[in-house]
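# Fold the stuff below for me.
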Amino acid sequence: MPSLSPLSIPSPPLEFSQFQIGPLTIHIYALFILAGIVAAMLMVNHRLTKRGGEPGVVIDIVLWAVPLGIVGARIYHVLTHGSDYFYEGADLWRVVQIWDGGNALYGSLIGGAVGAAIGCRFAGIRLWSFADTLAPAMLVAQAIGRLGNWFNHELFGLPTTLPWGLEIESTNGAFPVGLPEGTLFHPLFAYEIIWNLVGVVLLLALERRFRLRWGKLFALYLVWYGLGRAWLESIRIDPSSDGFLGVPANVWASFAAVLLGIILFVVQTRRHPGLETSVYRAGRGPRPVVNKKKKGADDEVSTGLESVDESAASGEGSGERWTDDELKAASGTSAPLR
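This is a model prediction of the structure:
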């Protein structure tokens, strides 16, 4: 396919989008999604542990969040592509054939949120604490996952004469009729990768500067991602979703994410002006670790577990050291701290 610019982005051959291992068909897109999930898990585990969470507790939450996220992604996709699944003579089994492709990120957020709430309940972790540690990790996962769209020849926008335009074969079903072969398109997947990575840096900087807790960092994630996705979806031309009032469903979902993020930030700022004292729910804490110390001929057994609130307030295990003023705000008392 001729290129209009030496800097244009070529699309990988479609045969590279999947490969066989015995009877199994492995999709490159799925591998990038899996890599994103693993990267997010590692990042959340590190961040949650720094705040006093038990190492590995994120696994207890992910075991609920990921499966329900997949279910939510599929349901959202089917509902926003109803014309592809519900018509006279349609094979309704296609609705559950997730291996044929068709998942939506906003659906995964909804389903994953339900799963995370359940997982946090069992693990004893505050949902908002988990959400805040997840916020930048989600953007990392989404950036990695978008590379799968490149292999699938999807998520591209309007034609462009910019030197970094994306090459799409004219035989692609989404290639606009009437355009000449060699037309370049906006590489929306690359734009979103850049947007997400910039968002990671921004969220981490804001968190460090303002100590954003109680779901406030997650609220900013919703605003940031929603704004970027609304713009990208508005110039997207490959099939993405059915529309309402001439506006694609994903654009409506992006507006909803921005609005929800703003409301969440305002509400949580008013309800929780102070700092978190612990990532654990009231009455819950990390499992005790038994340490044995020799004392003469006898063994002295110590659990090594302090009060969760005390250790969190002192900054132990969180990698943070709070000032007296910050601790006063967190505890709601004006008494001097010694």
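# Please make it C-alpha for all contacts and neighbour counts, starting now.
OK.
# Okay, helices next: where are they in this structure?
Listed in chain order, the helices of the chain (DSSP state H) span 28-50, 57-80, 82-85, 105-123, 127-151, 188-210, 216-234, 249-271, 308-314, 324-331.
# this one next, for a side-by-side:
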Amino acid sequence: MESNIQPLDKVFFELGPLSIKWYGVLIGIGVLLGLWLAIREGKRRGVHEETFMDIVLIAVPSAILGARIYYVLFEFDYYSKHLNEIPQIWNGGLAIHGGLIGAFIASYIFSKKKGISFWKLADIAAPSILVGQMLGRWGNFMNQEAHGGEVTRSFLEGLHLPTWIINQMYIDGAYYHPTFLYESMWSLLGIILLLSLRKVNLRRGEMFLTYLIWYSVGRYFIEGLRTDSLMLTDTIRMAQFISVLIIVFAIIVLVYRRVKGLSNDRYLDA
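Below you'll find the model as predicted:
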């Protein structure tokens, strides 16, 4: 049976020499859905829709650049010998943590120049970021990358997954943990959580900090299942190390802002 399994086509469509891959399409859909969600909520919170459109034009390229630089740096032994492959992001190789750093820096600079509260914008955009991450993982699925260790077909069937997902996890003669799916579902739960917290009227900045903690907790445990992790040392996975740092950072910032009275404004304040 396994010998007859064919992977899903990575190409969305071809037009002459132009080839559009599912990886880029899914990331693009995630960006558009996230933008729509942020604009919709921004109108309720008194933020003009053009603000988020401007942020996307700045933050998305910065995120892609940051994600690629981050990945290439930790795989430099390979890319130093294949320099022509560095720009080929359509083949995968984007590290989410690098993307977050790039988007964070770009958005912070934008908010300062526009005189708008960074924390207010970040709170509104937090669910949108998870939407992008959730759909982006399906791009990894189409590329058959970012998977976990080897498992049996019966294990995957026990998860009650559709056949097309199980078959796509058959790579080079073996089945693998669908860690892309685990993280995608974790992101979906995070979206539901953050949308629910909008009614709680958290202090300003705490919606975004909750997102950082939520994503990092899930990423820490899911990363432990993966076989393609970027490594900090022979035994420490970079993504797990960064996830712990982010959790600690978010908690410290949350407490600091409360103690210093920097988060007295609330999410639902006019």
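# what TM-score do we get after superposing?
Overlay of the two chains. TM-score (TM-score structural alignment, normalised by the length of the second structure): 0.86; 259 aligned residues with a CA RMSD of 2.5 Å.
# re the thing from before, just put the helices of the first structure in CSV and tack on distance to residue 291 of the first structure and mean neighbour count.
Formatted as CSV, these follow (distance: least, CA to CA, whole Å; neighbours: other CA atoms under 10 Å):
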stretch, distance to residue 291 of the first structure, mean neighbour count
helix 28-50, 20, 19
helix 57-80, 21, 20
helix 82-85, 59, 14
helix 105-123, 23, 20
helix 127-151, 28, 23
helix 188-210, 34, 17
helix 216-234, 36, 22
helix 249-271, 39, 18
helix 308-314, 18, 19
helix 324-331, 30, 16
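# how about the ones you listed in a markdown table, adding distance to residue 1 of the first structure?
A markdown table is the format used below for those (distance: least, CA to CA, whole Å):
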| stretch | distance to residue 1 of the first structure |
| --- | --- |
| helix 28-50 | 23 |
| helix 57-80 | 32 |
| helix 82-85 | 30 |
| helix 105-123 | 31 |
| helix 127-151 | 17 |
| helix 188-210 | 20 |
| helix 216-234 | 25 |
| helix 249-271 | 31 |
| helix 308-314 | 60 |
| helix 324-331 | 61 |
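# quick one, which of those is nearest to residue 96 of the first structure?
Checking the helices of the first structure against residue 96 of the first structure by CA to CA gives helix 57-80 as the closest, at 7.9 Å.
# which residues touch that closest one?
Contacts with helix 57-80 of the first structure, where a contact means CA atoms under 8 Å, 6 or more residues apart in numbering, come from 41, 44-45, 48, 84-85, 95-96, 98, 102-116, 118-120, 122-123, 241-243, 249.
# Quick check, residue 194 of the second structure in contact with residue 207.
Yes - the pair residue 194 of the second structure and residue 207 qualifies as a contact (CA atoms under 8 Å) at a distance of 6.9 Å.
# Enumerate every residue touching the spatially most central residue of the first structure.
Using CA atoms, centre = their mean, the residue of the first structure that lies closest to the mean C-alpha position is residue 138, 2.5 Å off. Contacts for residue 138 of the first structure (CA under 8 Å, 6+ apart) come out as residue 40.
# picking up where we left off before, could you name every residue contacting both of residue 194 and residue 207 of the second structure?
Joint contacts of residue 194 of the second structure and residue 207 (CA under 8 Å, 6+ apart) are residue 126.
# how close does the equivalent of residue 85 of the second structure over in the first structure get to residue 315 of the first structure?
For residue 85 of the second structure, the aligned residue in the first structure is residue 94 (criterion: TM-score structural alignment). According to CA to CA, to the nearest Å, residue 94 of the first structure and residue 315 of the first structure sit 52 Å apart.
# Out of these two, name the residue with the larger neighbour count.
Counted by other CA atoms under 10 Å, residue 94 of the first structure and residue 315 do not tie: residue 315 has more neighbours, with 20 against 14.
# From residue 308 of the first structure, how far out is that one?
Distance from residue 315 of the first structure to residue 308 of the first structure, by CA to CA: 11 Å.
# give the contact list for the nearest residue to residue 171 of the second structure once chain neighbours are set aside.
Nearest-residue entry for residue 171 of the second structure: residue 144, 7.3 Å, with adjacent residues in sequence omitted and distances by CA to CA, 6 or more residues apart in numbering. Contacts of residue 144 of the second structure were listed using CA under 8 Å, 6+ apart, and they are 168, 169, 171.
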